[in-house]
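Novice: Structural data only, the sequence is not supplied:
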């Protein structure tokens, strides 16, 4: 019996494919441009509700943390610094979840005492949510 769900196995296969694709790219500029196109294409494939959220997250991350490079990570839009994922968007549909998630890896500089959130449920992007996302991604790379 496998310890991984079908969705998790599919995500791992997507990640392996992403690594192979990335290894074949020629120049760093080509890699960055191609990676962003892949992220935008993945966002375009999402269900409408997830797509709206992912588009806003993408716009906010690229505007407020331009040092982060968009890339696919386990089939999800993510944003990396020096090749290491700092934050990512997980659609609700992908894992049949109740809500989308904006997540942060241990690379994000969000430390706050002995315990802090590393993932945020996302159901709408209001002006207040946009402000919070901007603050989080700015702090994550500071």
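Specialist: Looks like it arrived, so ask away. Bear in mind that the values here come from a model prediction, so they are computed numbers and not experimental data.

Novice: contacts, neighbours, all on C-alpha from now
Specialist: Will do.

Novice: Could I get the full set of helices for this protein?
Specialist: Counting by DSSP state H, one finds helices in the chain at the ranges 6-24, 28-45, 48-64, 127-140.

Novice: Minimum distance to residue 81: which of these has it?
Specialist: Of all the helices of the chain, it is helix 127-140 that lies closest to residue 81, at 10.3 Å by CA to CA.

Novice: which of the residues in stretch 63-81 are buried?
Specialist: Going by neighbour count (16 or more other CA atoms under 10 Å), the buried part of stretch 63-81 is 64-65, 68-81.

Novice: Strands - which of these land there?
Specialist: 69-73, 76-81 (DSSP state E).

Novice: about what we covered before: and the helices of the chain, which is most packed in?
Specialist: Of all the helices of the chain, helix 48-64 has the most neighbours on average by mean count of other CA atoms under 10 Å, namely a mean of 18.

Novice: Got another one to weigh against that:
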């Protein structure tokens, strides 16, 4: 009888270590994996995600980053990744834009994954906080994106 109580109590306890935003991102990723699409559909999905960004400044940054990737790293294919605009090479995500409100962060982020060719010695940055895109920041991002795609 004690065993039954313990097992009932154990069943009623649940560990929920993910935020609503994280659970939402995981659900979006599962949908993305199920929906294998062509290049035109993938770009349309990225543009749709960019259009959904609530913050005007973040949306403008995402639009500009998309334009930079298309112009300076056309070998990267747009696709969504955990519900964020991302860019892949040979099917692997090289970089992505994470708006601040995605995970209730203080700033937006341009992140790079392992396939990005950014290796520089024993340590290098893989994500960059963005608050606005000035001409100087755009120049830095363009260089990073070109290097990452090489």
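Specialist: Received, thanks. These figures come from a predicted structure and were not determined experimentally.

Novice: Quick check: TM-score for this pair?
Specialist: The TM-score (TM-score structural alignment, normalised by the length of structure 1) is 0.92; 135 aligned residues with a CA RMSD of 0.8 Å.

Novice: can I get the helices of structure 1 in TSV with distance to residue 86 of structure 1?
Specialist: Below are the helices of structure 1 laid out as TSV (distance: least, CA to CA, whole Å):
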stretch	distance to residue 86 of structure 1
helix 6-24	16
helix 28-45	15
helix 48-64	11
helix 127-140	7
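
Novice: Nearest to residue 120 of structure 1 among those would be which one?
Specialist: Ranking those by distance to residue 120 of structure 1, with CA to CA as the measure, places helix 127-140 first at 9.7 Å.

Novice: which residues of structure 2 does that closest one align to?
Specialist: The aligned range for helix 127-140 of structure 1 in structure 2 is 135-148, by TM-score structural alignment.

Novice: which outside residues touch that stretch?
Specialist: 68-69, 72-73, 94-95, 112, 115-118 (CA atoms under 8 Å, 6 or more residues apart in numbering).

Novice: Please repeat the previous calculation with a cut-off of 7 Å.
Specialist: Counting by CA atoms under 7 Å, 6 or more residues apart in numbering, the neighbours of stretch 135-148 of structure 2 from elsewhere in the structure are 68-69, 72-73, 94, 116-118.

Novice: rewinding a little: identify the farthest-apart pair in the ones in strands among the buried residues of stretch 63-81 of structure 1.
Specialist: By the measure CA to CA, those have their two most distant members at 76 and 81, which lie 16.0 Å apart.

Novice: now the aligned residue in structure 2 for residue 49 of structure 1: how far from residue 123 of structure 2?
Specialist: Structural alignment places residue 49 of structure 1 opposite residue 57 in structure 2 (criterion: TM-score structural alignment). Applying CA to CA, to the nearest Å, one obtains 31 Å for the distance of residue 57 of structure 2 from residue 123 of structure 2.

Novice: likewise residue 46 of structure 2?
Specialist: 31 Å.

Novice: do the same with residue 22 of structure 2
Specialist: 28 Å.

Novice: Good, wrapping up.
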